[in-house]
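Asks: Below: sequence and its predicted model.
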Amino acid sequence: MKEDYYEILGVNKSSSDADIKKAYRKMAVKYHPDKNPDDKEAEEKFKKAAEAYEVLSNPEKKQRYDQFGHQAFEGGGGFGGGGMNMDDIFSQFGDIFGGAFGGGGGFGGFGGGGRRVVKGSNLRIRVNLTLEEVANGVEKKIKVKRKVQADGVTYKTCSTCNGAGQVTKIQNTILGRMQTSAPCHTCGGAGQILDKKPSDADAQGMIAKEEMVSVKIPAGVVDGMQLKVTGKGNAAPGDGIAGDLLVVIQEKEHATLKREGDNLHYDLYVSMPDAVLGASLEIDTVTGKVRIKVEPGVQSGKILRLRGKGIPSINGYGKGDLLVHVNVWTPKTLDKSQKDFFESMRSDEHFQPKPEKSDKSFFEKVKDMFS
């Protein structure tokens, strides 16, 4: 089981953004590869801290993590997926260290002394899931059109910054000579520029290519939830890293089952004879049809609870329930003999309403359903 992000950074859910950033900086400086060369344990802690900070520093991701835990980000590696990449960390969090490790805020020994690691753009795609797929989890094969480097494309060292990715300027000010560094405007900080490319490639040496991507979708996902598959977005020029594929979940409406969180609702219509005499009736569930017993004398509005027949919790806290709402169906048309029968029963004591204390009112049933 993955470690809790709050425990990794030594903070809690009520910690401020500043406290979370401070805790991450402290850990990252302590376990930075420059201070711990060839130390695999320190490198792993450095990656875990970056993964935790990437989620907790983002309000939207933090909210999803607080609600769904680690499963909110399953479906691929990378941040939130357990497959941390050093280039990812340095490109996204380099500014948090100030000048602690040289290179104008970069990382000594990584990224070429301030050279920026270029990352390709992300792609977003919607995936439609049936309620059965949501309940059981599913692996989807998705056709994605993404940009990749064309065959035969080559890059060369940027002549403006000589591959450093940054240019340094010295200015005379009233305080003396000031030295400043900024990303190279020619290569955008990558340290490389396009050298040769085939005719069908764009200005960055990229071509569009279709690819089948496999996405594992865990059980219990929610409509609108976003999963990330690291490295399956658009590729980056040169030796940059590819962007991510963002998979947005869209849940299809079921014909008979209605979802409410992890619980499901089913409207069961019972004939008057079945309501009076009792019956064994077939209903839908997310795992197939099952039979349930309707007791004799069942009242319209009765709720039958089938425990564990709902949707699995995305956090792994068991399954929801299936709530079967009984509706006694009153016939609208009767022949003469049927009408005569019910006329004869008007004054019969067995047909007179006699609610018991156990027969709850409509408002009590609604209250129980939501509690």
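Replies: Received the coordinates, thanks.
Asks: Every contact and neighbour count from this point should use C-alpha atoms.
Replies: OK.
Asks: Quick check: Asp87 touching Val117?
Replies: Yes: using Cα atoms under 8 Å, Asp87 is in contact with Val117, at 6.6 Å.
Asks: joint contacts of these two?
Replies: Jointly contacting Asp87 and Val117 under the rule Cα atoms under 8 Å, 6 or more residues apart in numbering are Gly111, Ile241.
Asks: of the two, who's got more company?
Replies: Val117 (25 against 17; other Cα atoms under 10 Å).
Asks: contacting residues for that one?
Replies: Val117 touches Asp87, Phe90, Ser91, Gly111, Gly189, Ala190, Gly240, Ile241, counting by Cα under 8 Å, 6+ apart.
Asks: Go again with 7 Å.
Replies: Applying Cα atoms under 7 Å, 6 or more residues apart in numbering, we find Val117 in contact with Asp87, Ser91, Gly111, Ala190, Gly240.
Asks: Among these, which are located in helices?
Replies: Counting by DSSP state H, the contacts of Val117 place Asp87, Ser91, Gly111 in helices.
Asks: Out of the residues you listed, flag the one nearest to Met212.
Replies: Taking Cα to Cα as the measure, Met212 lies nearest Asp87 of those, at 25.0 Å.
Asks: And here is the other one:
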Amino acid sequence: MSEDFYDVLGVSRDADEDEITKAYRKKAAQYHPDVSDEDDAEEKFKKIQKAKEVLTDEEKRRQYDQMGHERFQEAEKHGATGGGAGGAGGFGGAGGAGGFEDIFNQFFGGGRGGGGRGGRDNRPRKGQDLRTGLTVDLEEAFEGTTKQLTVTRPETCPECDGRGHPEDADVSACQQCGGQGQVTQVQQTPLGRVQQTTTCPRCDGAGETYSESCSTCGGDGVARNEATLTVEVPAGIRSGQSLRMEGEGAPGENGGPNGDLLVEVDVDVGERFERDGADLHVHEAVSFPQAVFGDTVPVETVDGTVEMDVPAGTQSGETFRLRGKGMPKIRGRGRGDLFVQVQVVVPDSLNEEQREALEAFAEAGGEEIDVDQGFFEKLKNTF
């Protein structure tokens, strides 16, 4: 993994914040120490967090682009970099505490961080989209189903209605920033004199402080709650596809709407079938006489048993196509197909009558049979 922050996240140098955030979530899910088996997963995860921290902070990113990776790292050691976006964010903060499956820690890092509740910018903002997973079996994916799932997510604090303080708390201008919501620091560094303006850490950019904080949410305005939701899974869903539950994500800011909950579906196909989009593949055993003389055999599909014609002279490994016997097409009409690969099964033992009949069959075809080796040993080698 390259040290360059853009390479770490796999984005271009002109990527916007949404692209960076999406790339971060994908990489973090891959290398989070709770789920990755790689020996250096923790080190890679920290690099991913650092890259996201810098590239989603407008001031830090500007400095990073100007200085380059090595000079920026050196300047940061001497405190000559900064920005208003706050901590590393994502999956439980820099230490990853809280676990991969905790949606609250994934996107809030244990608190609101440097930007607070939008600083002095009071524009309504939509809440963060959250993600979770859901597993269904092949039959449920075929029919479509309704499933319940439980998620732990941030919600607007019911005690203070998202204010972060009691309604009757006394308000005053922040003493640290004088009500501006920002503080400016000037530092002398090896690279010269640097002036840095950041969000006020005391008031989180609000410009105001209150005599007391909400006892339920500790002033964050959000509370961590468990919610049980019902999701409709459409027929034909495939592994890796996501279902969007509008308004079931994190709460918005300044009166903005809630984000959405994205439910990533995993379809457990089971052992009998293999799936390729809307098509299914299966192996079906037939006997040697059925393959030689032809027959009609029952084939179990995902929604019942059908009859399939096996022509005379069918060879082991031959594949037959049963049209419309696969999975529903989620974005179109009709169904995929079922591909049945025939495997000719040779019995392990024969009675005397069967043996004599097959030896006569071989001799009639001009084959020289080593009876000591066994006729069916040769047949097995053939198939």
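Replies: Noted; the coordinates are in hand. Note that the structure is a prediction, hence the values are computed from the model and not measured.
Asks: What does the TM-score come to for these two?
Replies: Laid over one another, the chains give 0.53 as their TM-score (TM-score structural alignment, normalised by the length of structure 1), with 258 aligned residues with a Cα RMSD of 4.6 Å.
Asks: related to what we said a few turns ago, where neighbours are concerned, which of the contacts of Val117 of structure 1 has the most?
Replies: Ranking these using other Cα under 10 Å puts Ala190 first, with 29 neighbours.
Asks: So what's the gap between stretch 309-316 of structure 2 and the chain middle?
Replies: Per Cα atoms, centre = their mean, to the nearest Å, the displacement of stretch 309-316 of structure 2 from the mean C-alpha position of its chain is 44 Å.
Asks: List the buried residues of that stretch.
Replies: In terms of neighbour count (16 or more other Cα atoms under 10 Å), stretch 309-316 of structure 2 has its buried residues at Val310, Thr314, Gln315, Ser316.
Asks: I'd say the last one and Val342 touch.
Replies: Yes: the pair Ser316 of structure 2 / Val342 is scored as a contact, 5.8 Å apart, by Cα atoms under 7 Å.
Asks: coming back round to it: could I get the ones in helices among the contacts of Val117 of structure 1 as a markdown table with distance to Ser121 of structure 1?
Replies: Shown next, in a markdown table, are those (distance: Cα to Cα, whole Å):
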| residue | distance to Ser121 of structure 1 |
| --- | --- |
| Asp87 | 15 |
| Ser91 | 14 |
| Gly111 | 19 |
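Asks: Let me know the closest of those to Val286 of structure 1.
Replies: Asp87 (42.7 Å).
Asks: mind giving me a markdown table with the buried residues of stretch 309-316 of structure 2 and columns for secondary structure and distance to Tyr64 of structure 2?
Replies: Output for the buried residues of stretch 309-316 of structure 2, formatted as a markdown table (DSSP: H, G, I helix; E, B strand; the rest coil; distance: Cα to Cα, whole Å):
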| residue | secondary structure | distance to Tyr64 of structure 2 |
| --- | --- | --- |
| Val310 | strand | 68 |
| Thr314 | coil | 67 |
| Gln315 | coil | 65 |
| Ser316 | coil | 63 |
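Asks: Closest one of the contacts of Val117 of structure 1 to Pro218 of structure 1?
Replies: When those are compared for distance to Pro218 of structure 1 (Cα to Cα), Asp87 wins out at 27.7 Å.
Asks: I would like the residues contacting stretch 155-163 of structure 1, please.
Replies: With Cα under 7 Å, 6+ apart as the test, stretch 155-163 of structure 1 has contacts from Val167, Cys184, Thr186, Cys187, Gly191, Gln192, Ile193, Leu194, Asp195, Lys196, Gly238.
Asks: for it, how far is the first residue from the last?
Replies: One end of stretch 155-163 of structure 1 to the other measures 11 Å (Cα to Cα, to the nearest Å).
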